[in-house]
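[1] here is a sequence with its predicted model. Questions after.
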Amino acid sequence: MSVSPSLLPLSAIVTRLRGVGCVFAEDEAHLLVTTARTPDELAAMVDRRVAGLPLEHVLGWAEFHGLRIAVDHGVFVPRRRTEFLVDQAVGLARPGAVVVDLCCGSGAVGAALIAALGPVSPVELGPVPPVELYAADIEPAAVRCARRNIPADMGRVYEGDLYEPLPAALRGRVDVLVANAPYVPTDAIRLLPPEARDHEPRVALDGGADGLDVQRRVLAGAAQWLAPDGHLLIETSEGQAPRTAETFARHGLIPRIAGCEELGATVVIGTRPATV
């Protein structure tokens, strides 16, 4: 049953959210109240959240790496742990680097990289060009969302499977290739929280029997697209990272594993050796 707009004090919203198991009910209630433009909209948003929709889908945005990322219904919600992937990429990219974001989803990683690597003009260096960003995803809804988060004058977003939609001219020129490819093993999908299991596209979650199927496909093509000394960064789990790193090595990349205990994040980074 919907809540009447006249019966929506903050305490009532908190009580409803707690009643369905929202751990951070006070924080969620504050976000709903400050995002809703009218009492009727607030009532509808509370109803959707109580019905189990992810908070980010209800709000229409997710906070990620200091940005508000538009997230439409049915689009994968960017996780806070993926901020570590962004930080690792920022540490490897020079100003003006050619960057590709595969499995880009809402475009959160690309948008964060643009914000971190975009134009600056220190007096002592003169103008620094922005990052040259290309992003791709197979999900049409995700691509539409990414094009809202990544302005056309700052990057290009393509619809298609991994490398397939990218301009051929990028082969051998990519300085930093990031991929937050799905890495949940198929049998573990049922163990995910309902917000993910029931409301995010399976293609954004399911990594095959061992969770590494899409990663292997990314790695199979990486060397053709990376520039000499270019880097590939793939988010994965701590338990999967050693096998991911072995696959990096089999495809000619020099791997290392980076982790962040605070965020519960693991990234495998591989470098294409410079041509001798």
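    Structure received.
[2] use CA for all of it now, contacts and neighbours both
    OK.
[3] so who does the closest residue to L170 other than its chain neighbours touch?
    Distance criterion Cα to Cα, 6 or more residues apart in numbering; nearest residue to L170, sequence neighbours excluded, is W225 at 6.5 Å. W225 makes contact with L170, R171, G172, R173, V174 under the criterion Cα atoms under 8 Å, 6 or more residues apart in numbering.
[4] strands along the stretch 151-276 of the chain, start to end?
    155-159, 174-179, 226-236, 254-260, 265-271 (DSSP state E, counting those that start in this stretch).
[5] how about the helices in this structure?
    10-19, 25-35, 39-50, 55-59, 83-92, 108-117, 140-149, 194-199, 213-225, 241-250 (DSSP state H).
[6] ok so, going back, most neighbours of all the contacts of W225, which one?
    V174 (25 neighbours; other Cα atoms under 10 Å).
[7] how about the contacts made by that residue?
    Counting by Cα under 8 Å, 6+ apart, V174 has contacts A97, V98, V99, V100, W225, L226, A227, G230.
[8] tell me the spacing between it and V214.
    Distance of V174 to V214, given as Cα to Cα, to the nearest Å: 19 Å.
[9] how about the strands of the stretch 151-276 of the chain, which one is nearest R197?
    Of all the strands of the stretch 151-276 of the chain, strand 226-236 sits nearest to R197, with 18.3 Å by Cα to Cα.
[10] got another, please set it beside the one above:
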Amino acid sequence: MTAPSLVARLRAAGCVFAEEEAALLEEAAASPAHLEELVARRVAGEPLEYVVGWVAFDGGRVAVEPGVFVPRQRTAYLVELAAPLLTAGDTVLDLCCGTGALGLALARRVPGLTVHAADLDPVAVACAARNLASVGGTAVVGDLADPLPPELRGTVAVLAANVPYVPSDAVALMPPESRDHEPRGTVDGGADGLDVLRRVAALAPAWLRPGGTVLSEVSVDQAPTAVELFAAAGLAAAVHHDEEREATIVSGRRTLRPTSSTTV
């Protein structure tokens, strides 16, 4: 298969960045036969990240397995907000961890962190454990913080939770690559998209150290309600928005002072 014909096949299948994808597929292929297999999977609509086995995220590669939520590029904004809050020796929790991309990216930015990750899906946890091994992190199967060591309560500097936040009725409107290949539970956040975030807001104060911060991605329309959830939990809440990436993050800091909310 020549490069031009490969690009043409990908373009005909609707791949907008056909040239870039062709180069990645050729890099991932061990032989011409393997390349044909990879191309056939991509042309059939399988996400490129599943086909090549990794995703570029926050300046590094993160391994991705089929059936595990693929980290979105906009979510790197959460990493950018969280990293300045950390120093070597701090503890990070990555809940609803998927691939473990958030914990991994933070550990790459701030060496010396202790990273714990958790997810309901054993396939995702296995993927996260593989990614986090390089930074000494761990991943466990369980519902939010339930499987984590109780001695971590009150010690966490950053709790990163990339929770599902798409309203149930909107899941059918998502791009086919996500709708048809990622588990529904990784995107469906209930009627208003905030079911899981409500639970994270409720548990966060018990796990954060004084001054510790929980951060989660939401839609811009959900941000006011998300702030209310964090404030109701006794956290100093703020909204952060990046126009270029269309990324919105809500944060909540544990403090003994009266709570407040701001928009950045």
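    Done, it's in. Note that the structure is a prediction, hence the values are computed from the model and not measured.
[11] TM between them?
    The TM-score (TM-score structural alignment, normalised by the length of structure 2) is 0.95; 258 aligned residues with a Cα RMSD of 1.3 Å.
[12] if we can go back for a sec, tell me which of the contacts of W225 of structure 1 persist in structure 2.
    Counting by both residues aligned by TM-score structural alignment, their matches' Cα atoms under 8 Å, the contacts of W225 of structure 1 that remain in contact in structure 2 are L170, R171, G172, R173, V174.
[13] of those, closest to T35 of structure 1?
    Closest to T35 of structure 1, out of all of the kept ones among the contacts of W225 of structure 1 and judged by Cα to Cα, is V174, at 38.8 Å.
[14] so what's that closest one closest to, chain neighbours aside?
    L226 (4.6 Å).
[15] can you check V70 of structure 2 too?
    V64 (6.8 Å).
[16] counterpart of that neighbour in structure 1?
    Correspondence of V64 of structure 2 to structure 1, assessed by TM-score structural alignment: V71.
[17] aligned partner of the residue nearest to L170 of structure 1 in structure 2?
    That one, W225 of structure 1, aligns with W207 by TM-score structural alignment.
[18] which residue in structure 2 lines up with A112 of structure 1?
    Checking TM-score structural alignment: A112 of structure 1 goes with A105.
[19] quick one, what contacts its match?
    A105 of structure 2 neighbours (Cα under 8 Å, 6+ apart): F57, D58, G60, V79.
[20] list only buried entries from those residues.
    Burial by neighbour count, judged by 16 or more other Cα atoms under 10 Å, picks out F57, D58, V79 from these.
[21] does P66 of structure 2 touch L48 like I think?
    No - using Cα atoms under 8 Å, P66 of structure 2 makes no contact with L48, being 10.3 Å away.
[22] more crowded one of these two?
    Shown here are P66 of structure 2 and L48; by other Cα under 10 Å, L48 has more neighbours (21 against 18).
[23] that one matches what in structure 1?
    L48 of structure 2 maps onto L55 in structure 1, by TM-score structural alignment.
[24] in this structure that match contacts R49, no?
    Yes - counting by Cα under 8 Å, L55 of structure 1 touches R49, with 6.2 Å between them.
[25] for Q240 of structure 1, see how far away L92 of structure 1 is.
    For L92 of structure 1 relative to Q240 of structure 1 (Cα to Cα), the value is 23 Å.
[26] more neighbours, the two?
    Remark: of L92 of structure 1 and Q240, Q240 carries more neighbours, 16 against 13, as counted by other Cα under 10 Å.
[27] what's the match for that one in structure 2?
    Checking TM-score structural alignment: Q240 of structure 1 goes with Q222.
[28] fine by me, we can end here.
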